[in-house]
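Peer 1: predicted model follows, preceded by the sequence.
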Amino acid sequence: MAQTIFNHLSNGQKTETKHINFQQGNNQPYLSDEVLNVYDYFNSEHLKGELDLALFPNLRKITFQQNVRFNILESIDLSKNEKLSRIVIDGQNNDYFFEHNSFTLLIKEIQLSRIILACDIKDYRGTRWVWIKTTNYLKDQAIIPYFLVEDKKIEQLEAEVASLKQSLAQKDQTIAQNDRTIVDLNKKIQQTPTLDQFQELNNIALPCSDLDFDKLKQEVKRLKLKDFNPYFKEQKDSFEQLTTTTKNKAGDSLGAILDLLLQTNKQIIESKNESDNSFTQGQLLGQLLTCQTLLQTKFTSEELQSLLNKQKELLMLEKQSAILKQ
């Protein structure tokens, strides 16, 4: 019912309204210089129920004259007035305002910290009561009651935006993963010899012969072994000589420790690519360190490390030799 008091206003007048001034009287609302004067229609059905001010999108300020009387008005809905920033109770006799008004403001939670309420409050100073002007955000005042309403459309939109962002993030991750897969595949393609490359290699290793991968592989191994075997023998002899020299220097007292050092180092090297658990690896490394510590009574750490490096190199060569002989 209360909403009908605005029926005579044009859309232009509603848009032009920036300030609504509620005051005592029985006239119909009229606009003057962006201020819409609205009267309380005392004890009239004109202002019964809820008054929704969403009709005024540019509303910035509301003033209640202290003698206004909204006896049967239940609520004023401000939840859609996003530009509203001030509510003023004008006049010093606010007791009258409280006695003759029981309406509730319907607002959004965000408006609690956006809208300022200005009014006079009574304060006892010395020997008399005085009225003092105060301003507070709606959330910090206890003069006009309010009720929070939810904007379901906004909440729904926010939920949809959040869902879209999550979906886009997942798609971005999928695209990034696919890009990495493509890069890896391209690398593999580049690293994989083509048929022409195999044919070229076959012409070098087995000229005047048709391409046969097994024959080509055996020929490559044979050619590799031709250069590999002398080098392998040289490195093996060098390591055996170094081991003999080291054992002689270690003497009988540390010979067994030296053997354990080499045996442990071999186990560590051979188990790196196997499924040995970290606990076993830790035990072997601890044992290796203990052997090195005991041997440092006759050897420097550099000498011991050089021996271990030589052993590692020889083990790698032995592995390569076994592959070439298959």
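Peer 2: On my side now, so go ahead.

Peer 1: make it CA atoms for all contacts and neighbour counts henceforth
Peer 2: Will do.

Peer 1: could you pull out the strands for this protein?
Peer 2: Secondary structure of the chain (DSSP state E): strands at 19-23, 30-32, 35-39, 49-52, 61-65, 73-77, 86-90, 104-107, 116-125, 128-137, 146-148.

Peer 1: helices of the stretch 51-200 of the chain, start to end?
Peer 2: 94-99, 152-191, 195-205 (DSSP state H, counting those that start in this stretch).

Peer 1: now render these as a markdown table, adding mean neighbour count and distance to Glu219.
Peer 2: Below are those laid out as a markdown table (neighbours: other CA atoms under 10 Å; distance: least, CA to CA, whole Å):
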| stretch | mean neighbour count | distance to Glu219 |
| --- | --- | --- |
| helix 94-99 | 15 | 107 |
| helix 152-191 | 12 | 22 |
| helix 195-205 | 14 | 7 |
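
Peer 1: quick one: the longest helix along the chain to helix 195-205, angle?
Peer 2: Taking DSSP state H as the criterion, the chain has its longest helix at helix 213-271. Interaxial angle, helix 213-271 versus helix 195-205 (axes from the mean of the first three to the mean of the last three CA atoms, to 10 degrees): 90 degrees.

Peer 1: put this next to the first one:
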Amino acid sequence: MVNAQEYIERNFPKNVKEISAISSQLEGHLDLSEYPNLTIVDLGCNSRLTSLQLSNSSGIKYISIFDTGIYNFSFLAYTPNIHSICLPRAGDKIGEPTGNVYFSKALRDSCQENYKLQTSLRQSNRQIQTQLDQEIKKNCDNTQRIKELEQQLAIVQQENQEKNQINELSNIALPNSPDHFTKLKQEIIRLKVQELAPKVRNESTKVVKLIEEAKNKAGNFSSIVDLILETQKQIVQNSVTSQRDIFFGKMEAYRTILESVLSKEELQTLLNKQTEFLELEKHLKSLQL
């Protein structure tokens, strides 16, 4: 027996139009896809030849697979201009009843085999697509996690940079000190207190002056000036929502009364100035604790 593929490639150039290998003891699979010029293929009387593959074979008009082991005729899909076919069984010819039945059965078997193959391929494709989707989702999750970690890393790096800068300032301001940060903090607080104390005194003087002017203009309603300022002070110092709502209600009542003797601008200037003073005073006290 001779390997069919090796025999054909050894004895027939790729550009031939006819291959005749009758009774050549061929066996196995034969692929003639690289023979585009074929018009006649005669492989009869090679009982061990089991399968045939064709492509780019539109010129083939005659094929003989008489007395071979070929029972899959899917290669005929590549021979649209075929005129005559000799089937594997002796005595069968296309056009005769026995030949037609045999050929129909062989084609049906080939179609069923192809259908099974296509079904298997579709299932494999679905499995591969599912795996691919899972991998894509996993990659997306990983990408999101990487972004989160990068953001966290950036925050840590920023914090470390700020700490390093503080240490550098501490070393500059207080060299040879074993507790740089604590002493630097104390020094900064001391300097800040020195800066704020005069401002608080100045703002206090301005607020007192504005209060006196407002009381003088308010006349009989001067006591309302004290009440609205005290209420505003409670709003600034109190963070409880329910109580703040009560204070805001009082503020509106006092504001309505005072707007009969003070302009809206004068009253708002007084309130704003006291708020600034209270915030400044609060800041100073927090540093002095």
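Peer 2: Good, I have the coordinates. Because the structure is a prediction, the values reported are computed rather than measured.

Peer 1: next, format the strands of structure 1 as CSV and append distance to Gln166 of structure 1.
Peer 2: Below are the strands of structure 1 laid out as CSV (distance: least, CA to CA, whole Å):
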stretch, distance to Gln166 of structure 1
strand 19-23, 42
strand 30-32, 48
strand 35-39, 46
strand 49-52, 37
strand 61-65, 40
strand 73-77, 35
strand 86-90, 38
strand 104-107, 31
strand 116-125, 37
strand 128-137, 36
strand 146-148, 29
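
Peer 1: using a markdown table, lay out the ones you listed together with mean neighbour count and distance to Leu307 of structure 1.
Peer 2: Putting the strands of structure 1 into a markdown table (neighbours: other CA under 10 Å; distance: least, CA to CA, whole Å) gives the following:
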| stretch | mean neighbour count | distance to Leu307 of structure 1 |
| --- | --- | --- |
| strand 19-23 | 22 | 93 |
| strand 30-32 | 14 | 101 |
| strand 35-39 | 20 | 97 |
| strand 49-52 | 18 | 92 |
| strand 61-65 | 19 | 90 |
| strand 73-77 | 20 | 89 |
| strand 86-90 | 20 | 87 |
| strand 104-107 | 20 | 83 |
| strand 116-125 | 16 | 84 |
| strand 128-137 | 13 | 81 |
| strand 146-148 | 15 | 81 |
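
Peer 1: re earlier: of all the helices of the stretch 51-200 of structure 1, which lies closest to Leu53 of structure 1?
Peer 2: helix 152-191 (18.4 Å; CA to CA).

Peer 1: how much does the closest one stray from structure 2?
Peer 2: Superposing on structure 2 places helix 152-191 of structure 1 at an average distance of 1.7 Å from its equivalents, by mean CA distance after the TM-score superposition for structure 1.

Peer 1: show me what that helix is packed against.
Peer 2: The helices and strands touching helix 152-191 of structure 1, judged by 3 or more CA pairs under 8 Å, 6 or more residues apart in numbering; DSSP states H and E, number zero.

Peer 1: start and end residues in structure 2 for it, please.
Peer 2: Using TM-score structural alignment, the residues of structure 2 aligned to helix 152-191 of structure 1 are 123-162.

Peer 1: which strands and helices lie in contact with the strand or helix carrying Ser51 of structure 2?
Peer 2: Assigned by DSSP states H and E, Ser51 of structure 2 belongs to strand 48-53. The helices and strands touching strand 48-53 of structure 2, judged by 3+ CA pairs under 8 Å, 6+ apart, are strand 26-31.

Peer 1: mind listing what's buried in the strand it packs on?
Peer 2: 26-28, 30 (16 or more other CA atoms under 10 Å).

Peer 1: of the strands of structure 1, which is nearest Asn265 of structure 1?
Peer 2: Nearest of the strands of structure 1 (CA to CA): strand 146-148, 74.7 Å.

Peer 1: still on that earlier bit, immediately after the strand holding Ser51 of structure 2, which helix or strand?
Peer 2: That would be, after strand 48-53 of structure 2 and using DSSP H and E, strand 62-64.

Peer 1: good, we can wrap up now.
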